[in-house]
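Asks: A structural model of the following input is requested.
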Amino acid sequence: MLAKRFSQFVISSRTNAIMMALIFMALPLFGWLGVAVVALVTLRKGIYEGFIVLLWSALPFVVLLVAMKDWWPFLIAIGFNAVVVWLLAIVYQRYHRWALTIEISALLGVLIVCCIHLFVGDLQHWWLVQFVQEMKMAHLHIDQALIAKTLGAELKFMTGIMVSLIVFADVCELMLGQYFNSLLLEKKVNAVASLKQFTQKTFAFLNRKAFKETADQWTEWRLSLTSIVVLLIGAVLAWFGPAIFKDIFPVLLMPFLWAGLSLMHGFLNHWKLSNVVIALVYVVLVLLLMFVPVLLGVFIIVAILDSFFDFRKRLEM
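Replies: Next comes the predicted model:
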């Protein structure tokens, strides 16, 4: 299996890990694999080794920073992405709890939003300028006042939405790193895997001894009432408070989206659907979310209700 050989190659030496992280981080559209390498090394070899690989993986963006005098590519790729994944890998390696890891990811997202507001200032104006520049680069001459009028409401939440997407990607990259890590613990299995093995491979929980515990964590965890209270406070502050809380609110929603996905996957497991059907469900879900983003709200509402009613237990009954 190519993924397993790749994992073995990365873990075999520090040089190999650094080389792979450097190559992928330097290649456009493949940076996520470089970050997954950082996560794999951290999960497998510990904090220090992961940090060494993280430092080397930042080299392409340091060069880009020096050449372009632009901090944003470095901050997004390294500060908001690679460093966050490294920290989340430390949390998961220590506690082996996805619920806690995802909640920590939201906390880190809130800190990122606060830092951006601290150093940038008027973010609505900043986003407006970015949109105008993009329009000019595309040779589309649209009046700035028209853009401000059209995107007025969205601009208030734009930073929070973008940070939420970055943090969501961070968790996905951690899952990929854990997938690579689990392959190193996997014994040989038949080419045709069972549904449980398919689920394990999909979500990177193939450690045979720890699989049941980790898989159950993913498909059975629910958010605590404390998380719901924090979300409600965030909603009130986003409506009545300073502008920064409008950007914090989307980040607070991310754990609930993950909880909704966890609930859905638990139902798919319970119904013992075939591998093909499970794959099709996720393909259709991605397409629907692209064209009907309001479905995100459905997942969030269901996750909140699940915290009170425990739909999994009711399904088993």
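
Asks: all contacts plus neighbour counts: C-alpha atoms, from now on.
Replies: Noted.

Asks: is it correct that residue 224 is in contact with residue 306?
Replies: No: if you go by Cα atoms under 8 Å, residue 224 and residue 306 don't touch, sitting 10.0 Å apart.

Asks: one more sequence to fold, the one below, so I can look at both together:
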Amino acid sequence: MKALAEYVMRGRTEAVIAAALATGTVFFAWVGAAVIALVTLRKGSNQGSQVLLWAMLPAVVMAAMGDTGPVTTLLGVMLAAIVLRSTNSWSWALVAGVTSGLVTALVLLTFGRGYIEEILRLLSDALAQLQSQNSASTPLQLIQPTVLQVAGLLGLTNAFTVVMCLILARWWQAVLYNPGGFSAEFHGLRLPPALSIALLLVGLVLSALGSDYRLLAVILALPFMFAGFALVHGLAAKKQLGSNVLTMFYIIWLLFAPVKALLLIAAIIDSWINFRGRVATKG
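Replies: This next block holds a predicted model:
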């Protein structure tokens, strides 16, 4: 991956080639988005927008064929990279990722009903096949998702992908120009109290509207999730814990839902208390 970043930073032509080729694939469009973010973070929005323009060509072709993911990811990553470069704040970069996800869901609901209905048709066929294969003695109770739920899921996927591509681009930038800088930056990620409260209130309002809106509320929880990861990494670094501890943490986080909830709560409390600062003071 470092070799790819070095190639991209040789010049605009190399960045355009890497971004356009990656975006034109099915499985590596996220690499093209990360390339655009890297150029934007290092050289500014003017250079980044030129690379984005060329990468959008295969993305638009894929959108015409029914896959709008690359287009929304490229635009979302560009927005998040501009915010991170201008503010140097991961908190606001995460808000940009949330904005990208919410806008993606809204645009799909407004202009992409056919795309969502096609997904629903495929899901309906898959659910019907599962029910037909299931024995009559143990019937499956499978619930068909709604249009709003599918839009929320696609928006959530977009927001998560945007943030992950931005993280990769920032890591590339640190490896090339500021070794060790990404770790220090990520370990210090903590949401401001006012932003934390605002995200929490909007998320609770969306959840209260019903099950159809809960995936939209989950999009607003992404900043807390990444802030929670930063909290765990920061504490592990201060306590000089090995990578095995972090690996075990992620395994437990993936397997147990209560751990996910506890991490979100810890991130909310940390925005007010600053656990890492207290550990540093005691040290």
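
Asks: coming back round to it: residue 224 and residue 306 of the first structure: who's more crowded?
Replies: residue 306 (18 against 12; other Cα atoms under 10 Å).

Asks: map the more buried one onto the second structure.
Replies: Following TM-score structural alignment, the counterpart assigned to residue 306 of the first structure within the second structure is residue 270.

Asks: so what's residue 131 of the first structure up against?
Replies: Residue 131 of the first structure makes contact with residue 147 under the criterion Cα atoms under 8 Å, 6 or more residues apart in numbering.

Asks: how about residue 266 of the second structure, nearest residue that isn't a chain neighbour?
Replies: Take residue 266 of the second structure and drop its neighbours on the chain: the residue closest to it by Cα to Cα, 6 or more residues apart in numbering is residue 228, 6.7 Å away.

Asks: against residue 184 of the second structure, how distant is the one you found?
Replies: 15 Å (Cα to Cα, to the nearest Å).

Asks: neighbour count winner among those two?
Replies: Applying other Cα under 10 Å to residue 228 of the second structure and residue 184 shows that residue 228 carries more neighbours, namely 24 against 11.

Asks: alignment lookup: the more buried one to the first structure.
Replies: Under the alignment by TM-score structural alignment, residue 228 of the second structure pairs with residue 260 in the first structure.

Asks: from residue 148 of the first structure, how far off is its match?
Replies: Distance from residue 260 of the first structure to residue 148 of the first structure, by Cα to Cα: 34 Å.

Asks: can you check residue 6 of the first structure too?
Replies: 48 Å.

Asks: swap in residue 287 of the first structure?
Replies: 29 Å.

Asks: grab the nearest non-local neighbour of the match of residue 306 of the first structure.
Replies: Excluding the flanking residues, the one nearest residue 270 of the second structure by Cα to Cα, 6+ apart is residue 190, at 7.2 Å.

Asks: how many residues are close by the one you found?
Replies: 26.

Asks: aligned to it, what sits in the first structure?
Replies: So, by TM-score structural alignment, residue 190 of the second structure is matched to residue 222.

Asks: shouldn't that match be in contact with residue 306?
Replies: Yes: the pair residue 222 of the first structure / residue 306 is scored as a contact, 7.0 Å apart, by Cα under 8 Å.

Asks: which ones are touching residue 155 of the first structure?
Replies: 124, 127-128.

Asks: just to be sure, which of the residues you listed are found in strands?
Replies: The strands, defined by DSSP state E, take in nothing from the contacts of residue 155 of the first structure.

Asks: I'd like these as JSON lines, with neighbour count appended.
Replies: Formatted as JSON lines, those follow (neighbours: other Cα atoms under 10 Å):
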{"residue": "124", "neighbour count": "20"}
{"residue": "127", "neighbour count": "17"}
{"residue": "128", "neighbour count": "18"}
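
Asks: from these, which land in helices?
Replies: Mapping these onto helices (DSSP state H) picks out 124, 127-128.

Asks: which element is the aligned residue in the first structure for residue 206 of the second structure on?
Replies: Under the alignment (TM-score structural alignment), residue 206 of the second structure maps onto residue 238 of the first structure. Under the criterion DSSP states H and E, the helix or strand holding residue 238 of the first structure is helix 225-240.

Asks: now residue 127 of the first structure. Nearest residue, chain neighbours left out?
Replies: residue 155 (6.8 Å).

Asks: over to residue 108 of the second structure?
Replies: Once flanking residues are discounted, residue 108 of the second structure sits nearest to residue 151: 6.4 Å by Cα to Cα, 6+ apart.

Asks: in whatever helix or strand the one you found lives in, what's buried?
Replies: In this assignment (DSSP H and E), residue 151 of the second structure forms part of helix 147-177. Using 16 or more other Cα atoms under 10 Å as the burial criterion, the residues of helix 147-177 of the second structure that qualify are 147-175.

Asks: stretch 195-205 of the first structure now?
Replies: Under the neighbour-count criterion of 16+ other Cα under 10 Å, stretch 195-205 of the first structure has 196, 198-201, 203-205 buried.

Asks: what is the burial count for residue 103 of the second structure?
Replies: Residue 103 of the second structure has 17 neighbours, counted by other Cα under 10 Å.

Asks: that one in helix, strand or coil?
Replies: helix (DSSP: H, G, I helix; E, B strand; the rest coil).
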